[in-house]
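Trainee: structural data only, the sequence is not supplied:
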């Protein structure tokens, strides 16, 4: 071979670009974890400050339940609309606008507003936060192929947990020392700081618009059976048994989330007779257990998928069985099983059911084409978050009419909801089957 025939060295740019893309993927994921932390710190304030808010504003338990449910009045609708919008507008800018709006919406409460503004602020906050979870998931999943989505998706979901784990003791101290209005000021400032950083580092990955068989995104892609946005409408996706099954399972999870955020501190203090400090610590413990469960589920599901186990077994059955275990914990608590087992039953009933959120998101992302992913996730979120509209009012009504026994009956009802959700997940969900049908 002559000098002129020597092949030039291959430039290292593709490898460097891959490394930069991976680094950017995890930077964006980290930002979205913090995004969800702030999001759930916002939600937790009313539950943590329930007693001083009710005393200061003269609210009955039912009225306070309505104040919590006011948050969900537009939450579900805007969750669906925001997901559809994110299929047409870059999610980066949608997320930025949402954070700015929800930070501003809390300013009146920090500055001394009364009952009317409490309701108005919670309605606006709910509208601004409605699309948060599906769009955050859509954005982070756009950076990863299907077989690597479990961990980042679980971390985004765990961000909700981290937010409350940090917020519960911190905001409780702040409320005790400086009044409940100071908590609204702190979370509003935190949202504004996040928005400032996101404006510079936010963005979407290449899996937002296409799948990549070389990275193991989806076996269907390699065979040409990947459904495309033009061939699959939202109605077909929403009509699949998998979408229906994970939505039902996720609904039961969100039912529990709504109870934890709005009523768990009061249930622990008034219903189970724990001190306020112990109640705050138990709230943090349950959210911490939820984080461990989420990450454990991500590891187990990823391991099963890499070993060739179907998504139906690796995702849906893991999530469905977990919901059934949670149902057993709630039914035991509601039946009056207290004493030494109380903390264990609280962990089972309230601490592990959150795993279904990640499973629902990754399952929908698996069956929906990239161009329909935001809408499919957003509509699912809109449906499941109606639980947040119903549950707080129901508990408030039960407490007003039955006293502390109302908490016990609410936990029994929650056990039944979890059991139904787990059964739906186990029996209906089969992503491989439904993806093939959508590709036809």
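Mentor: On my side now, so go ahead. Remember, it's a predicted structure, so these values are computed and weren't measured experimentally. Residues are numbered from 1 along each chain as shown.
Trainee: could you use CA atoms for every contact and neighbour count after this?
Mentor: Fine.
Trainee: so how far is residue 46 from residue 327?
Mentor: 26 Å (CA to CA, to the nearest Å).
Trainee: higher neighbour count, those two?
Mentor: residue 327 (29 against 23; other CA atoms under 10 Å).
Trainee: surely the more buried one meets residue 413?
Mentor: No - using CA atoms under 8 Å, residue 327 is not in contact with residue 413, being 9.6 Å away.
Trainee: just list what the particular helix or strand that has residue 155 in it packs against, helices and strands only.
Mentor: Using DSSP states H and E, residue 155 sits within helix 150-178. With contacts taken as 3 or more CA pairs under 8 Å, 6 or more residues apart in numbering; DSSP states H and E, helix 150-178 sits against helix 13-48, helix 132-141, helix 180-201, helix 276-306, helix 355-367.
Trainee: dropping in the other structure now:
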């Protein structure tokens, strides 16, 4: 991974030759990005709401640690399996319809979780939420790739990805209040209803570039001249399993898959077991959990935004696209190994500081979505996002179950943190040694 600036690399030339964004008559791309951010916040609130409800739900329904581990992981089972067809659906039907139907569907199932009566019903409903949410991130990746030029794509990707942290940071206290003031079922009722309402708003407001009546010709030209795949938003591809097989001929795809697996393993600890860890092992009161649980998510939000800003800045300064996109991935994965330090302190303050640093690092490593947008074949942006997300969310399947089994067997989270640290090491090696040069893949099979 060379750090030497190139005088006129192909990627930098595109970025430097593009007209400054502030001169454009419209900024419609940023409005569309704001819709992506809100949708992603809702997406992750509906993933993490179960971790807020878990201590109350487990007691009410008589669920042990192994059962809770299975329930936590159930989402990722169907989510991972559905990602490849979901990516194709995003390419075939576009981000507007795909995301709108997905959002309304998973939100309706979220409401139904409030009606669960035991392990079986809750497990089945979490499977359904996973399947319904699968199109979201492939549709996100596709929308950013068609709406943004290369020089802005890192920040744009970081902005929507930070939605996965902002939702928890903003609403943990409110959801804990609902669970304690009413009961855990109201956590699912409230988040699900909000999602259904925003799904209708999304269908009403979102459009791809060439279908948007409020975007100027100058802004469209700016996006396309800067490497945005504006015209790809009109292409409708046919699915061919050979395309998936051919993607895995490229080391970039393998490296991003392994790196995303590592990053997602850390993410799923915070999305599932984190509140339980604070309440049961650290013996924190609910008020302190409401405060302390937010801090790592704020750290992760800062991490992903910083990664996007620095990555785009490096491109504008003339560094190669590969160096600019890879640097956050290597640094974030390496710093993520710091999570094991939590095993060496009895101080709750230091514990939260370590976990905030580790999640800050995970946020930096989540800039991998910008790398996906740079390597994806132009006809298969959603599918490539689906394939890499499939690998990532195998971590979502494995991690909650492994942690649940560790805690059930040992009565402690200590070995769980060593597990997450070891996976972070794997991600560091993948991004630093395997990833290589980033470039847009040209498939030989028809698309």
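Mentor: Looks like it arrived, so ask away. Everything quoted here is computed from the prediction, not taken from an experiment.
Trainee: so which bits of the helix holding residue 155 of structure 1 are buried?
Mentor: Residues 150-165, 167-169, 171-175 are the ones in helix 150-178 of structure 1 that count as buried (16 or more other CA atoms under 10 Å).
Trainee: give me the nearest residue to the residue mapped onto residue 411 of structure 1 from structure 2, chain neighbours excluded.
Mentor: With TM-score structural alignment as the criterion, residue 411 of structure 1 lines up with residue 417 in structure 2. Excluding the flanking residues, the one nearest residue 417 of structure 2 by CA to CA, 6 or more residues apart in numbering is residue 340, at 5.2 Å.
Trainee: now do the same contact list for the corresponding residue of structure 1 for the one you found.
Mentor: Matched across to structure 1, residue 340 of structure 2 falls on residue 331, judged by TM-score structural alignment. Residues in contact with residue 331 of structure 1, defined by CA atoms under 8 Å, 6 or more residues apart in numbering, are 411, 412, 415, 416.
Trainee: and the second one, how many neighbours does it have?
Mentor: Spelled out, it's residue 412 of structure 1. Residues near residue 412 of structure 1, counting by other CA under 10 Å: 21.
Trainee: and it, which of the three is it?
Mentor: helix (DSSP: H, G, I helix; E, B strand; the rest coil).
Trainee: what's the answer for residue 116 of structure 2, then?
Mentor: coil.
Trainee: distance of the nearest residue to it once chain neighbours are set aside relative to residue 35 of structure 2?
Mentor: Among residues not flanking residue 116 of structure 2 along the chain, residue 122 sits closest, at 5.4 Å (CA to CA, 6+ apart). Going from residue 122 of structure 2 to residue 35 of structure 2 by CA to CA gives 30 Å.
Trainee: cool, and residue 123 of structure 2?
Mentor: 30 Å.
Trainee: the counterpart of residue 182 of structure 2 in structure 1: what's it in contact with?
Mentor: If you follow residue 182 of structure 2 across to structure 1 using TM-score structural alignment, you land on residue 178. Shown in contact with residue 178 of structure 1 (CA under 8 Å, 6+ apart): no residues.
Trainee: whereabouts in structure 1 does the helix of greatest length in structure 2 align?
Mentor: Scanning structure 2 for the longest helix, with DSSP state H as the assignment, gives helix 65-113. Aligned by TM-score structural alignment, helix 65-113 of structure 2 falls on residues 61-109 of structure 1.
Trainee: can you tell me the distance between the two ends of the matching stretch?
Mentor: First-to-last residue span, stretch 61-109 of structure 1, CA to CA: 20 Å.
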